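**Student:** Provide a 3D model corresponding to the input given below.
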Amino acid sequence: MKKPVLRKLLTGLVASLGLVATLSVQAAEPFKVGFVYVGPIGDHGWSYQHDQGRLAVEKYFGDKVKTTYVENVPEGADAERVIRTLAKTGHNLIFTTSFGFMNPTLKVAKQFPKVTFEHATGYKLAKNVGTYISTTYEGRYVAGFVAAKVTKTNKIGYIASFPIPEVIRDINSAQMALNKYNPEAELKIIWVNSWFDPGKEADAANAMMDQGVDVILQHTDSPAAMQAADRRGIFAVGQASDMSSFGEKAHILSVVDNWTPFYIKRVQQVMDGTWKSEDHWGGMAEDEIVIPAFTNIPDEVATEAQSIVDGIKAGTIHPFAGPIKNQAGELKVAEGEILSHDELAGMNWYIEGVQGNIPK
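**Tutor:** Now for the predicted structure:
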């Protein structure tokens, strides 16, 4: 064989091997998943629990997946900028984890049709946008039952964040339990217009306790209310994560969001090419809403509370089973009927027994 021919063959072989090496490197690049949080990952509530799901994804998939998160993202223009940056930097799947991220997510998704998006607590779908939510109202119903049983003053406090359907239906769910198990109990609501503001949450808790409240529920993300309740010797319910360590004497239960099963499932689906846009609701039956333990309450109350949890899991108990009337006494859900997911997703009215008006 002549040397020029041999040289050409060797050059071609090296080039081919280089191409194979390049393709191997490209194939080994990890699948990139982004997370956008409205609060800090150290809030010990909503954003903290989402981040626990992210960490579980990393552990489950190992070096096949690389995750990125951005915390403390305001709802609005900043959210759109952050989401777009993640899409531009090669993220294949992006989870946006707050209600106010809905429209920014949809806008960016339209600009990046090859990127998959999942939006938490929203209701607008697109070809490359799915929605997901946990049925926290199931946990609130159990919390309402326990509060109904342990209160001595018949005054239950509820620290609310923003008047969106998710928060309104959870207030209603707690009231449904009070109506059934202790009709004399009164639910006192304070709106703090924030997801995470420990100072406001503590102030709201103290204001409630000054009015005689002896059990506090919350739909905000810091343990400040639990800590305030512990200092003053009353009961409290943890939000989103297990807050028992923040209230040794106050804690009676925590309604925990367990995002791990959903996040692992959706990442796998996108990687496999089987992902479809859908509206996902996950609750106790899917182990996406969990009550780790009941503490500081009588054994018989804990036993009955667990039976309610078991009934919800089995589908024999539903917090929004009729008959249900609104504040004006008008029948909204007939006996034998249950509010659908679509009706719950748009809930903008209080049930009978809730005092006050929904803020505009």
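
**Student:** From here on, just use CA atoms for contacts and neighbour counts.
**Tutor:** Will do.

**Student:** Please enumerate the strands of this protein.
**Tutor:** Counting by DSSP state E, the chain has strands at residues 31-36, 65-70, 93-96, 116-120, 129-134, 155-160, 186-191, 215-218, 235-240, 251-257, 279-282, 289-290, 324-325, 331-333.

**Student:** For the comparison step, fold the sequence that follows:
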Amino acid sequence: RGRKEAGLGNEDTETNVIWIKAWLDREKEQLATEALVAEGYTFIKQIADTPTTAQTACELGVDVIGYGRDVSPTAPCALATNSWNWGDYYFKSVRAGMNGTWEPHDYYEKGTKLTFSDKVPQDIQDKVNSIPLDEVWQGPIQGYGFDENGRYDIFVPEGECLIDDDLLSMQWFVSGIKSSERIEAKKFRFAVN
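**Tutor:** As a prediction, this is how the structure comes out:
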């Protein structure tokens, strides 16, 4: 969900992904943010582990959405952050382990908390918070997937959606997203949306 749902369309926007290929690497996060801003990008959505991306964006005067933990204490320009809350999962898993009933499984329930800046109007916050998590996970990824040369490698038919395994291992981008990395297409399975 995003610009299209807000009635802004995607035609005039471009998203660029920089892969830092590292965990907890503040220097790479800073360099990636600086590179995007130097290229003229005016908004950063971080998917890195430390608050460095958000802090760097704020220092450079660019709005940002944080990731993983609330970055607002050190990055006041952050419009929002999704924070992972593992407490519910740990509690249930430890209890199941103690009872001898624990089994490995994917877990998505009650794990995300959104924190918004005062700069985000309350009606927008309410709209975002009203979207059921199931809708987000089964969101509208339909149409063509593109490689970095602009060729489409996959087509998701209207009325169908990718299943969780495919979304979690997705190696391609939708239109409007570029990256310097080569993206290999693969066979996908679909579910009726």
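
**Student:** Put one on top of the other, what's the TM-score?
**Tutor:** Overall, the chain-to-chain superposition scores 0.79 on the TM-score scale (TM-score structural alignment, normalised by the length of structure 2); 179 aligned residues with a CA RMSD of 2.7 Å.

**Student:** Just put the strands of structure 1 in JSON lines and tack on distance to residue 78 of structure 1 and mean neighbour count.
**Tutor:** Shown next, in JSON lines, are the strands of structure 1 (distance: least, CA to CA, whole Å; neighbours: other CA atoms under 10 Å):
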{"stretch": "strand 31-36", "distance to residue 78 of structure 1": "11", "mean neighbour count": "22"}
{"stretch": "strand 65-70", "distance to residue 78 of structure 1": "11", "mean neighbour count": "16"}
{"stretch": "strand 93-96", "distance to residue 78 of structure 1": "13", "mean neighbour count": "26"}
{"stretch": "strand 116-120", "distance to residue 78 of structure 1": "16", "mean neighbour count": "26"}
{"stretch": "strand 129-134", "distance to residue 78 of structure 1": "19", "mean neighbour count": "23"}
{"stretch": "strand 155-160", "distance to residue 78 of structure 1": "24", "mean neighbour count": "24"}
{"stretch": "strand 186-191", "distance to residue 78 of structure 1": "24", "mean neighbour count": "20"}
{"stretch": "strand 215-218", "distance to residue 78 of structure 1": "27", "mean neighbour count": "29"}
{"stretch": "strand 235-240", "distance to residue 78 of structure 1": "24", "mean neighbour count": "29"}
{"stretch": "strand 251-257", "distance to residue 78 of structure 1": "26", "mean neighbour count": "26"}
{"stretch": "strand 279-282", "distance to residue 78 of structure 1": "25", "mean neighbour count": "18"}
{"stretch": "strand 289-290", "distance to residue 78 of structure 1": "30", "mean neighbour count": "22"}
{"stretch": "strand 324-325", "distance to residue 78 of structure 1": "40", "mean neighbour count": "18"}
{"stretch": "strand 331-333", "distance to residue 78 of structure 1": "39", "mean neighbour count": "15"}
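
**Student:** is it possible to export those to JSON lines including distance to residue 174 of structure 1?
**Tutor:** As requested, the strands of structure 1 are arranged in JSON lines below (distance: least, CA to CA, whole Å):
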{"stretch": "strand 31-36", "distance to residue 174 of structure 1": "29"}
{"stretch": "strand 65-70", "distance to residue 174 of structure 1": "33"}
{"stretch": "strand 93-96", "distance to residue 174 of structure 1": "27"}
{"stretch": "strand 116-120", "distance to residue 174 of structure 1": "22"}
{"stretch": "strand 129-134", "distance to residue 174 of structure 1": "16"}
{"stretch": "strand 155-160", "distance to residue 174 of structure 1": "9"}
{"stretch": "strand 186-191", "distance to residue 174 of structure 1": "9"}
{"stretch": "strand 215-218", "distance to residue 174 of structure 1": "9"}
{"stretch": "strand 235-240", "distance to residue 174 of structure 1": "12"}
{"stretch": "strand 251-257", "distance to residue 174 of structure 1": "12"}
{"stretch": "strand 279-282", "distance to residue 174 of structure 1": "19"}
{"stretch": "strand 289-290", "distance to residue 174 of structure 1": "15"}
{"stretch": "strand 324-325", "distance to residue 174 of structure 1": "13"}
{"stretch": "strand 331-333", "distance to residue 174 of structure 1": "17"}
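
**Student:** Neighbours of the equivalent of residue 89 of structure 2 over in structure 1, how many?
**Tutor:** When structure 1 is aligned by TM-score structural alignment, residue 89 of structure 2 is paired with residue 262. Per other CA atoms under 10 Å, the neighbour tally for residue 262 of structure 1 reads 21.

**Student:** Count the neighbours of the residue lying closest to residue 262 of structure 1 once chain neighbours are set aside for me.
**Tutor:** In this structure, residue 262 of structure 1 finds its nearest non-sequential neighbour in residue 288, 7.8 Å apart by CA to CA, 6 or more residues apart in numbering. For residue 288 of structure 1, the count of nearby residues is 20 (other CA under 10 Å).
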